[in-house]
Structure formats: C-alpha cells, structure tokens
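Novice: One predicted model, sequence on top.
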Amino acid sequence: MNKIYGISLGPGDPDLITVKGLQILKVSDLIFYPGSISKEGRKDSYVRPMLDHYALDQDKLQGFFLSMGMDRSAAEVTYRETVIQLLAAYKEGKKVSIVCEGDLSFYASFSYLLEKLQSENISIELIPGVNSFSLAAARHQVPLCLQQEKLAVLPLAGDVREIEHAFEDADTIILMKIRMGWKELYPGLLAKNWKYYYCERLGTADEYITADIAALAHREIPYFSLLIIKK
C-alpha cells in the first residue's frame, strides 16, 4: 500500500532536513509545497528554495498558495482543492509527499490538510523536523530550559500583560507570529527588564538575529520571525 507523507523541512536552512525526510523526497512521484498570496496577488513560497536546493525533478513539484490573514475562508478553499489533488494522485498509486517549513506539528498549514486526509482513512506517515525556536536558541547560543525551568509558547501576543501573566508559570517564553501585534507590543517590551533574543528568516541568506530589543525600533518585522524572552 502506498502512503501520503508529510515531511518537515526545518526553519530555512535546507541542510536541517532529516535524512529520512530527504530520502522520501527523492523517491516521491509528486511533492506538494505551500506558498502565500500577497494582497497584490503575488505568489511566493518560503520552502521552494529549500526544495530547489535538493535538485529534485521540477516536474514533481506542485505548489498550493494561501491567502494570508485572519480570515481563513479563502485558505479553506485551497486546502479542500489540494486534498482532492492529493487523493487523486494517491489513488493512482503515486508516492505523494507534502512538505512544510519548520515542524509539521507546530503552527503548520499541513495540519489542516492532515485533518481532511485522516477522514479518508488512508495511510499517512509524518516525518518530524527542527522547530524554528530550536534553531533560534542555537543561533543565540542560549538554553531554552535548565533543570526545573518551564517553557511557554505564545502566538500573537499584542499586550505585554499577557506575557507577564505567562511568566507567573514559566521561565522562558517563545513568542511566535509576532508581526501582527508587534507595534502594540513593542513599547511594553522596551519598558521591561527581560532578556530578549530576536530572530527572523532563520537559516536563509536573509537571516537576522539580535539580543538588543532597541535595535528593532524601526525594523519591519516579517512573518517568519520570533522572539525568545527570559525573565
């Protein structure tokens, strides 16, 4: 019986894929990869450069592009259409893979496809990968946790009070998806005596990291960014 594979590519450095993930990609008949559609209608994919790095057959690569934003209705249509294509290839006996940046179980668009595929009662195998915050800690050379310390992950925090509340139970906080609420959050962060480790576009040629929160005063924060905060 053939399978549909979900494969994590890692944060951005193509060499951070697992050996197993790369082996499956090389023998896949069809590889679906995600991308985004800008307000201007421009299509872009963060993971396509990683796939190109592996020198795969270009005819195997098939993108599905999502409109980014809080309204997920357009994305839901894309997910349904993509699943139809996945199932058609699967029923033809093809080995099909779906790739995802970072790890496919962590804030990943793949999870929406997985839910629909599972309802079809077909064989699926998931290959885990390196999370962006793991690479962030490695780049800054700081431990995320030691001994009895606790770690919390927060998405879309727009108020510093939310972080203060999280620090009641955690010693380190990973702040994901910070672009949307950054302008509201940033002044409050400046007023705190916390330690900050900022990263964006990790593992790519455009990677930028800093431990100086003041250096971000006039920086345009991209979608692929995160902040590690320690008490």
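Specialist: Structure's in. What do you need? Residues are numbered from 1 along each chain as shown.
Novice: use CA for all of it now, contacts and neighbours both
Specialist: Will do.
Novice: Next up, the contacts around residue 221.
Specialist: Residue 221 makes contact with 178, 179, 182, 200, according to C-alpha atoms under 8 Å, 6 or more residues apart in numbering.
Novice: Tell me how many other residues surround the second one.
Specialist: Applying other C-alpha atoms under 10 Å, we find 18 other residues in the vicinity of residue 179.
Novice: Which stretches in the protein count as strands?
Specialist: 4-8, 30-37, 43-44, 61-67, 96-100, 124-127, 151-155, 172-176, 195-200, 208-210, 225-230 (DSSP state E).
Novice: So which bits of the lengthiest helix in the chain are buried?
Specialist: Criterion DSSP state H: the longest helix present in the chain is helix 73-91. Across helix 73-91, burial judged by 16 or more other C-alpha atoms under 10 Å covers 75, 78, 79, 82, 83, 86, 87, 89, 90.
Novice: How many residues are close by the residue nearest to the last one when sequence neighbours are not counted?
Specialist: Pointing back at residue 90 there. Spatially, and ignoring its direct neighbours in sequence, residue 90 is nearest to residue 96 (6.5 Å; C-alpha to C-alpha, 6 or more residues apart in numbering). Neighbours of residue 96 under the rule other C-alpha under 10 Å: 24.
Novice: again, but for residue 124
Specialist: Neighbour number of residue 124 under other C-alpha under 10 Å is 15.
Novice: alright, now check it against this:
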Amino acid sequence: MTGVGRLYGVGVGPGDPELVTVKAARLIGSADVVVFHSARHGRSVARRIAEPYLRGDQVEEQLVYPVTTEDSDDYQGEMDGFYEECARRLAAHLDAGRTVVVLAAGDPFFYGSYMHLHKRLAHRYPTEVVPGVTSVSAGAAVVGTPLVERDEVLTVLPGTLPPDTLVEHLSHGDPVAIMKLGRTVDHVRDALARAGRLDEAWYVERATTGGQRTARLSEVDSSSVPYFSLALLPSRPNHRRDSVGEVVVVGLGPAGPEWLTPQARRALAEADDLVGYVTYLNRVTANPRQRKHASDNKVESERAAFALDLAKQGRRVAVVSSGDPGVFAMAGAVLEVAAEAQFADVPVRVLPGLTAAHAVASRAGAPLGHDYAVISLSDRLKPWDVIASRLDAAAGADLVLAIYNPASRSRAWQVEAARDLLLRHRSADTPVVIGRDVGGPEESVRVVRLADLDPSTVDMRCLLLIGSSQTVVTAKGVVFTPRRYPG
C-alpha cells in the first residue's frame, strides 16, 4: 500500500440524522476530508444527513454525477470515467496522509455509489466500511409491518429490471423490496399486477425524513414518485399456519410461466408443500422454505390422499395439474378422496388454468367457436366401448371435438379407430388441428383432412381438434367454426 491516509466508506442511514451510528458520527467528526455525491443540482442527501456531525473546518469534496441514464448514450462509459477521476482526487488526499470519509446514504455496499470508489482504492490504501441502516429496514419500520419472519426469504430487486424479470422474481411469493422506483414505477406496478401481488405493495418515500410518505402503491400518482422511494411487499400474516391446513388444486396451464394465472401463481407461492406428477412439478420453481413431493402419473388417488394427509398436519398444500385441474386432471381425484370421512375437516379449493384445448385452438384460429365436446381417448379409467359410443354420439350431433390423450406408447390403435368412427358422420375433408407441445419448446400445429389423419404422427403430447360440418379453413390456413349454425 502506497499511501499513509485511511479511507472510510460510511453509511449514514436512510435520512434521519439520529439513525447515524455512533461510529459513523465519530468518524465523520474526526475526518480530514468529507466526500459526498450529488446530482448536478448540487444537493446531497448523504451530506444533509451527516451535517450535524461535521466540524465546519474540514475539506469537503463534492462528486457531481456528470450524466443520468436518460441523457447519455454511453452512460456506463461516462460513469466509469467519472469514477476514475474521483478516485484520483481522493488518492491525492490519501497520499498526503489525510483521513477520508466517503458518505453513503443508507449502507455503502447496498446499491451505493461508494462501492465504485472502493473497487478503485481499497487495494491501495487502508480501508474500512462502516455499515448503515438501509432504506429497506427504514421502510419496514415506517410502514409498521414485519419485513420477514420465520423461514421467509427476502428478495431485493432494482426497479430497473425488465418487467418480465420482475414478474419472475415476484412469483415466488416471499417478501420483496423494490428499489429505485422513480421513473420505473409504472412498469414496476405493471409487473406486480401481472404477478397478482399489487394489492400487497406499500409505497415508501424518503423514509424517516421530514418528507416521509407512505401509501398503497396502487394509489400513488406515478408522476410524483422520486428516485428515493421503494415498494415493499412485507411478511404475509396468512403465512402463519392454522391448526388445519388446506389443499389447493392448481392449474398450471399448458406450458411455461406465461400461461400461469396470477391467482395460481400466488397459491403456489403461499404453499408449504408442492405435490404433483413429476413432469408438471418440474415446471414450478420452489422457494427455499417449500418441499416438493413428486410422483408417477398413474397414482392420482394416492397423490390426493398424501396431499390431504399433509393438510391434516397443518400444511398448506398445492397439488399441481397441467392445463385446468378439472379437465381430465387432479381436481376430481382430490375431491373424490376428500369426500372420505377422515378428510371431512380439510378445506379444498380448485383454481382454474388455461386448458390445452383452448391453447391449441388459439394457435389455429377459433375452431371452438361453436358448441363442442371434450373426450379423452384413454381407456385406462373407462372401457373403449364407452369412449366409442360417446364419439359416435358427439359426431352424430355435429359437435366440434377436442380429443385429449389420443395415444401413448401402450395405446397406439385408438386414433385410427376414432378416425374411422368419425368418418361415418363427417366428410373426409373435415379439418383436424393437431397441436403438439403448444407453448413449449417443441410446439407444432398442423391442419390436416380427417381422412389424412395419420395415427403414427400422434402421441401423448398431442391434442386433436376435429371440426364440425361448419368448420372452415381459410386460404391463409386459419381454422374457425362460425358462431351461427344453418337453419
């Protein structure tokens, strides 16, 4: 180390001078040089907080930010040059043997400007960082609500993140602090709404100062939001476990998180335990306090009983299903087992999800624009003659058909049998939409004639939409069924 001076990064807290630590006050008062940042208007929040502790005869170094992100095409490059010049100014004092205190609002290492000087000087001079009360802690205090409790996880996010990234982080359901609102408040509010959490968010402005303001974020005028403000989503009282838990059957939609409703996202975040078929459970990101319980796809009743048993122990349990849980999925299985006397006191809720049929239909156009029937070709839980009679009746009624579970490795013949049965009622030219992995990385949507439906191209990841006599395929390949029926 080449200098004999000493560098201090000193946190002065969120705004109230009485929240400056004893150590910070002592160092500020004894420093030879006091350094603070400001915008071009010259006002410094950190210096205002520290003013009661200044001697009046100290050297003051004001570091004026040259640009903001709004008025520079090379913001990072200009700021790097600015900090290099600031480091040279401070190094001159340190080389002269002076004690240099750099003031930092809040904590020096918590989104603070001091860290850029630290990176450039700490390896050359004796350096110490003095922590300060953060704006997050101050915000929780002025709102008067616990920030985190028990095994909850606090997430701190800059409001400058892209909206989709904010939504992803917010979906976990634990407490959150969002910093740097200012000009980002509208897209932060939009992200909270998309995550189903806007009603939880508190707005805190200039916490612990004379200009302090708190309100529900949903009620704040975005034009009045300064940079020194934040959004808090504190600990949820309903995370406290009741003597009896509950089971929530959650529809995940047909694919990734963009198909998940805010209501479902919240239920997943609040759960203690996540239960489901392993493939669907892998689509849910668990937070650190949650436990996952995966199982095979042929044990629906056992899975339901397991979830209900957990709820009897006071756990909040989310049972997941792809698509909508009430359509050939877990809602029926859970409710059937829940009807047993031993589970009479366990609450069960069902949250809907976007169905695979509607997802496929949206990709093709509007093939479900008129009356339609939903039928599963799986004969694992019902005999084929029942399936065939229902296909025959629906085809005879000229209903559009949504065909679930058309084929699997152990069931390779039902698609051909269904096609031949339907051709007794439908024209060979009837359009068939084959949607595979819709919303997923291997998505494909094809439209073929009913007579050309090749069973070898259909597997368990497919869903078939078979048109009625009125279903149309346009010259652009769009499929729709008119809302009016002739006669």
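Specialist: Here it is on my side, so go on. All values reported here derive from a predicted model rather than from experimental measurement.
Novice: so stretch 76-83 of the first structure aligns onto which residues of the second structure?
Specialist: Following TM-score structural alignment, the aligned partner range for stretch 76-83 of the first structure in the second structure is 80-87.
Novice: what sits up against the matching stretch?
Specialist: With C-alpha under 8 Å, 6+ apart as the criterion, stretch 80-87 of the second structure contacts 63, 65, 66, 116, 117, 120, 121.
Novice: mind listing what residue 97 of the first structure touches?
Specialist: 4, 5, 6, 7, 24, 25, 28, 30, 31, 32.
Novice: ok, those in the second structure, which still hold?
Specialist: Contacts conserved in the second structure for those, counting by both residues aligned by TM-score structural alignment, their matches' C-alpha atoms under 8 Å: 4, 5, 6, 7, 24, 25, 28, 30, 31, 32.
Novice: ok, the second one to residue 126 of the first structure distance?
Specialist: In this structure, residue 5 of the first structure and residue 126 of the first structure are separated by 6 Å, where distance is defined by C-alpha to C-alpha, to the nearest Å.
Novice: who has more neighbours, those two?
Specialist: With neighbours defined as other C-alpha under 10 Å, residue 5 of the first structure and residue 126 compare such that residue 5 has more, 21 against 18.
Novice: Per the alignment, name the residue of the second structure opposite the more buried one.
Specialist: In the second structure, residue 5 of the first structure lands on residue 8 (TM-score structural alignment).
Novice: ditto for residue 17 of the first structure
Specialist: Counting by TM-score structural alignment, the partner of residue 17 of the first structure is residue 20.
Novice: residues near that match, how many?
Specialist: Residues near residue 20 of the second structure, counting by other C-alpha under 10 Å: 24.
Novice: Wait, it touches residue 12, no?
Specialist: Yes. Between residue 20 of the second structure and residue 12 there is a contact at 5.0 Å, judged by C-alpha atoms under 8 Å.
Novice: Need the overlap of contacts for these two.
Specialist: By C-alpha under 8 Å, 6+ apart, the residues touching both residue 20 of the second structure and residue 12 are 50, 132, 133.
Novice: So which bits of stretch 62-69 of the first structure are buried?
Specialist: Buried residues in stretch 62-69 of the first structure (16+ other C-alpha under 10 Å): 63, 64, 65, 66, 67.
Novice: The residue nearest to residue 90 of the first structure: what's it in contact with?
Specialist: So residue 96 of the first structure contacts 3, 4, 5, 28, 29, 30, 31, 32, 86, 89, 90 (C-alpha under 8 Å, 6+ apart).
Novice: ok, now how distant is the residue nearest to residue 213 of the first structure when sequence neighbours are not counted from residue 164 of the first structure?
Specialist: Spatial nearest neighbour of residue 213 of the first structure, chain neighbours left out: residue 196 (6.4 Å); criterion: C-alpha to C-alpha, 6+ apart. Note on residue 196 of the first structure: its distance to residue 164 of the first structure, by C-alpha to C-alpha, is 14 Å.
Novice: of these two, who's got more company?
Specialist: residue 196 (18 against 13).
Novice: What lines up with that one in the second structure?
Specialist: Residue pairing (TM-score structural alignment): residue 196 of the first structure is matched to residue 201 of the second structure.
Novice: quick one: its match and residue 236 touch, right?
Specialist: No. Here residue 201 of the second structure does not reach residue 236: they are 11.1 Å apart, not a contact under C-alpha under 8 Å.
Novice: what range in the first structure does whatever helix or strand residue 386 of the second structure lives in sit on?
Specialist: Using DSSP states H and E, residue 386 of the second structure sits within helix 384-396. When the first structure is aligned by TM-score structural alignment, helix 384-396 of the second structure has no counterpart there.
Novice: Who are the packing partners of that helix?
Specialist: For helix 384-396 of the second structure, the elements it packs on are strand 372-376, helix 414-422, judged by 3 or more C-alpha pairs under 8 Å, 6 or more residues apart in numbering; DSSP states H and E.
Novice: same thing but 10 Å
Specialist: strand 372-376, strand 400-404, helix 414-422 (3 or more C-alpha pairs under 10 Å, 6 or more residues apart in numbering; DSSP states H and E).
Novice: got a list of what residue 225 of the first structure touches?
Specialist: Residue 225 of the first structure sits next to 132-133, 136, 175-179, 198-202, 207-209 when contact means C-alpha atoms under 10 Å, 6 or more residues apart in numbering.
Novice: Skipping adjacent residues, who's closest to the residue mapped onto it from the second structure in space?
Specialist: Residue 225 of the first structure maps onto residue 229 of the second structure when the alignment is built from TM-score structural alignment. Among residues not flanking residue 229 of the second structure along the chain, residue 205 sits closest, at 4.2 Å (C-alpha to C-alpha, 6+ apart).
Novice: Surely that neighbour touches residue 216?
Specialist: No. In this structure residue 205 of the second structure lies outside contact range of residue 216 using C-alpha atoms under 10 Å: 11.4 Å.
Novice: what touches both of the two?
Specialist: Jointly contacting residue 205 of the second structure and residue 216 under the rule C-alpha under 10 Å, 6+ apart are residue 231.
Novice: Neighbour count: those two, which is higher?
Specialist: Taking other C-alpha under 10 Å, residue 205 of the second structure and residue 216 do not tie; residue 205 has more neighbours (22 against 15).
Novice: who are the neighbours in contact with that one?
Specialist: Counting by C-alpha under 10 Å, 6+ apart, residue 205 of the second structure has contacts 135, 139, 181-182, 211-215, 225-231.
Novice: Same check on residue 171 of the first structure?
Specialist: With C-alpha under 10 Å, 6+ apart, residue 171 of the first structure has these contacts: 144, 145, 146, 148, 149, 150, 151, 152, 229, 230, 231.
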